[in-house]
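Asks: pasting the sequence and the predicted model now:
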Amino acid sequence: MVVAAVMAVAVLQWLAANWWLLIVLVVLAVGTGAVWFYLRGQRAAWDRVQAQGLRYQLTQLDALHHRGLEFAVRDLMRRDGCQDAVQVGGRGDNGADVLGEWAAGSRPLWEILNRLPPPRKASALS
């Protein structure tokens, strides 16, 4: 207990002699925080712009592989306000391919099925 008190007094005396160092640290901390908040706002604004531009045509969706279709549904859910939508599909997923939670509290579970036949490759004979 006495050792801790002696150390605290020594640190305070050193800080009193080097008060300018505290000012430099505070200025650096405030500057770093300001840059972080600015970049965070820019990222959020960019995400909103990207989400507004997210559009798919049916031909684009039809051309996607089943995994790509799951990610497209996830992205569309995020665009429409389900910010925590995640793609969880895979082996043993019990039919859940995309999960999320809407602001109203409902929790949709999507099973994504792509029933289109794979596109045929052009044969050498035709």
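Replies: Looks like it arrived, so ask away.
Asks: rest of the way, CA atoms for contacts and neighbours
Replies: Fine.
Asks: this protein: strands as residue ranges?
Replies: 86-87, 98-99, 109-110 (DSSP state E).
Asks: most packed of those?
Replies: When these are scored by mean count of other C-alpha atoms under 10 Å, the highest mean neighbour count falls to strand 98-99 (a mean of 20).
Asks: does anything pack onto that one? Which helices or strands?
Replies: For strand 98-99, the packing partners by 3 or more C-alpha pairs under 8 Å, 6 or more residues apart in numbering; DSSP states H and E come out as helix 66-79, strand 86-87, strand 109-110.
Asks: contact partners of stretch 29-44?
Replies: Outside stretch 29-44, not one residue touches it by C-alpha atoms under 8 Å, 6 or more residues apart in numbering.
Asks: ok, structure two:
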Amino acid sequence: MKQKKWPFFLLVLLLAAGILGSVLVLQRPDTSMVEVVRDGQVLYQFDLAQEADRVLEIEYEGRVNTIEIKDHQIHMQAAECPDNTCVHMGWLDSAAPIVCLPNHLVIQFAENHEALDGIAR
């Protein structure tokens, strides 16, 4: 009977490790620096801790994305794209970026380049 219990405990252990890993990966980074990126090029960089409330409109091939910065947070307020998934993602609050695939636009926390070693640069 004891031999049949170990797969259950292994499954529970793996599930717990997966949940803990997900929580750690999706935590908000230690930075308030945010980038708006298109095709790998940084269009804007903000320090949300110091940024005033404002609205940005970014055009791509005749379509416009509207980004709102309010109360030191940022989100995609509106987008001229078929599904508006980026609008429904809400405020940027974790390591997961806000992505508008049709308009090639990403809002993400800036990477901490100081944490990289000499080989990675």
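Replies: Noted; the coordinates are in hand. Everything numeric in this text was worked out from a predicted model, so none of it was measured.
Asks: TM-score them against each other, please.
Replies: Once superposed, the chains reach a TM-score of 0.36 (TM-score structural alignment, normalised by the length of structure 2), with 66 aligned residues with a C-alpha RMSD of 4.3 Å.
Asks: for residue 5 of structure 1, find the nearest of the strands of structure 1.
Replies: When these are compared by C-alpha to C-alpha, strand 86-87 sits nearest residue 5 of structure 1, at 52.3 Å.
Asks: which helix runs longest in structure 1?
Replies: helix 19-52 (DSSP state H).
Asks: next: structure 2.
Replies: helix 6-25.
Asks: immediately after that helix, which helix or strand?
Replies: Using DSSP states H and E, the helix or strand that follows helix 6-25 of structure 2 in sequence is strand 33-38.
Asks: what packs against the helix or strand following that following strand?
Replies: Using DSSP H and E, the helix or strand that follows strand 33-38 of structure 2 towards the C-terminus is strand 41-47. Using 3+ C-alpha pairs under 8 Å, 6+ apart, the elements in contact with strand 41-47 of structure 2 are strand 33-38.
Asks: now with 10 Å, please.
Replies: Packing partners of strand 41-47 of structure 2 (3 or more C-alpha pairs under 10 Å, 6 or more residues apart in numbering; DSSP states H and E): strand 33-38, strand 105-109.
Asks: most packed of these?
Replies: strand 105-109 (a mean of 23).
Asks: okay, now residue 48 of structure 1: neighbour count?
Replies: 13 (other C-alpha atoms under 10 Å).
Asks: do residue 11 of structure 2 as well
Replies: So residue 11 of structure 2, with other C-alpha under 10 Å, has 11 neighbours.
Asks: TSV for the strands of structure 1, including distance to residue 25 of structure 1?
Replies: Listed next are the strands of structure 1 as TSV, based on distance: least, C-alpha to C-alpha, whole Å:
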stretch	distance to residue 25 of structure 1
strand 86-87	40
strand 98-99	44
strand 109-110	49
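Asks: ok, back up a step: mind putting the helices and strands packed on strand 41-47 of structure 2 in TSV, distance to residue 16 of structure 2 included?
Replies: Below are these laid out as TSV (distance: least, C-alpha to C-alpha, whole Å):
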stretch	distance to residue 16 of structure 2
strand 33-38	31
strand 105-109	27
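Asks: and residue 73 of structure 2, which of those is closest to it?
Replies: Proximity to residue 73 of structure 2 (C-alpha to C-alpha) singles out strand 33-38 among those, at 9.7 Å.
Asks: what's the closest one packed up against?
Replies: strand 41-47, strand 98-100, strand 105-109.
Asks: can you give me the angle the longest one makes with strand 105-109?
Replies: Inter-element angle recorded for strand 41-47 of structure 2 and strand 105-109: 40 degrees (by axes from the mean of the first three to the mean of the last three C-alpha atoms, to 10 degrees).
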